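Visitor: Need the 3D shape of this:
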Amino acid sequence: MQQPVLTVAEVETFLEAEFPQLHHGGRSVMVESVGPMTARLRLIADERHLRPGGTVSGPALFMLADVGLYVAILAHIGPVALAVTTNLNINFLRKPPHGDVIVEIRLLKLGKRLAVGEATLFADGDVEPVAHAVGTYSIPPAAK
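Guide: Coordinates of the predicted model:
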């Protein structure tokens, strides 16, 4: 199983430099871990992530899945800003309560040009997922 080439701190530094908009309005996405073909991130959901009714919104969950997959891929190929999402499908399974959301990422394929992974999202402390996504990313030719 392929090991990451970047640490959590290196991924966080890259995101701060290349994607400062991720933390617009205050830092809310934290990279908790990277491992062999995996990553785990946390969304510290605040008012900007909520929809009417007080639950974490679909767009916030979609963003967390997309960023999580991107982080897992970068942790394994290095700081390649131009690796891009080519497809992301998400299924919303249940309403997440207002609170932190965890995404657990598993890379299914990490090739020279494409990476495929899945994202399972949980309300912090729950065992039942609130959403599940599968994504494909294009890796630029010089990246690997």
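
Visitor: Going by C-alpha atoms from here, please, whenever you check contacts or count neighbours.
Guide: Noted.

Visitor: in this structure, which spans are strands?
Guide: 29-35, 38-43, 50-51, 55-56, 84-92, 101-110, 114-123, 129-138 (DSSP state E).

Visitor: Packing partners of the fifth one?
Guide: I take that to be strand 84-92. helix 58-77, strand 129-138 (3 or more CA pairs under 8 Å, 6 or more residues apart in numbering; DSSP states H and E).

Visitor: tilt between the first one and strand 38-43?
Guide: When you say that, I think you mean helix 58-77. Orientation check (axes from the mean of the first three to the mean of the last three CA atoms, to 10 degrees): helix 58-77 against strand 38-43 gives 140 degrees.

Visitor: Next, the structure of the following sequence, for comparison with the previous one:
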Amino acid sequence: MPPDAGAAAHFRALESLYAAAPINRLFASRLEIPEPGIARISFDLDERHFHAAGAVHGTSYFKMLDDAAFYAANSLVTDRFLLTTAFNLLFTKPLKAGPVVAEGRWASGRRRVFVADARLIDADGEEAARGTGTFMRSQIPLGELPGYRSR
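Guide: Below is the predicted model:
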């Protein structure tokens, strides 16, 4: 079911917020929120993301899983920025250079604490990692963040 106009504007504003985050100058990526509770981040990995043994370092796994789960949860909250309070990560396959998609999905909670899952899918369509995060409402109003704006 397509989101209503208010929800769609919120999703576009969250996508702008993601694009404006300074950390994403180091991790070229694109966020898409197609519906409430769902977030997808497309990104490419290359040798800049490798550890000494020639595979992708865990920082890339964590960052993209956390972001996908976070934005899936924050898609359900229109007034406040959420904060990650815990995140569990399971590595299931080493990632190589190439395109990857992080898929986030809200799992539970709607008041103060939210739980969302995420997984990384490599270019072959195989899962490389999964994680679960816990997020809580902060005192930071979304509307006051410089990147949060409708396109």
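
Visitor: just to revisit the earlier point, now the strands of structure 1 as JSON lines including distance to Glu12 of structure 1 and mean neighbour count?
Guide: As requested, the strands of structure 1 are exported to JSON lines (distance: least, CA to CA, whole Å; neighbours: other CA atoms under 10 Å):
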{"stretch": "strand 29-35", "distance to Glu12 of structure 1": "7", "mean neighbour count": "19"}
{"stretch": "strand 38-43", "distance to Glu12 of structure 1": "11", "mean neighbour count": "24"}
{"stretch": "strand 50-51", "distance to Glu12 of structure 1": "24", "mean neighbour count": "16"}
{"stretch": "strand 55-56", "distance to Glu12 of structure 1": "23", "mean neighbour count": "20"}
{"stretch": "strand 84-92", "distance to Glu12 of structure 1": "18", "mean neighbour count": "15"}
{"stretch": "strand 101-110", "distance to Glu12 of structure 1": "16", "mean neighbour count": "22"}
{"stretch": "strand 114-123", "distance to Glu12 of structure 1": "19", "mean neighbour count": "23"}
{"stretch": "strand 129-138", "distance to Glu12 of structure 1": "20", "mean neighbour count": "20"}
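
Visitor: nearest to Thr7 of structure 1, of those strands?
Guide: Of all the strands of structure 1, strand 29-35 sits nearest to Thr7 of structure 1, with 7.0 Å by CA to CA.

Visitor: Tell me roughly how far the closest one lies from structure 2 on average.
Guide: Once fitted to structure 2, strand 29-35 of structure 1 is off its aligned match by 2.1 Å on average (mean CA distance after the TM-score superposition for structure 1).

Visitor: quick one: contacts of that strand?
Guide: For strand 29-35 of structure 1, the external contacting residues (CA atoms under 8 Å, 6 or more residues apart in numbering) are 3-4, 7-8, 11-12, 22-23, 39-44, 64, 72, 75.

Visitor: can you give me how far that strand is from the chain middle?
Guide: On the basis of CA atoms, centre = their mean, to the nearest Å, strand 29-35 of structure 1 is displaced by 9 Å from the centre of the chain it belongs to.

Visitor: And for stretch 95-111 of structure 1?
Guide: Distance, stretch centre to chain centre, for stretch 95-111 of structure 1: 6 Å (CA atoms, centre = their mean).

Visitor: First-to-last residue distance for it?
Guide: From its first residue to its last, stretch 95-111 of structure 1 covers 34 Å (CA to CA, to the nearest Å).
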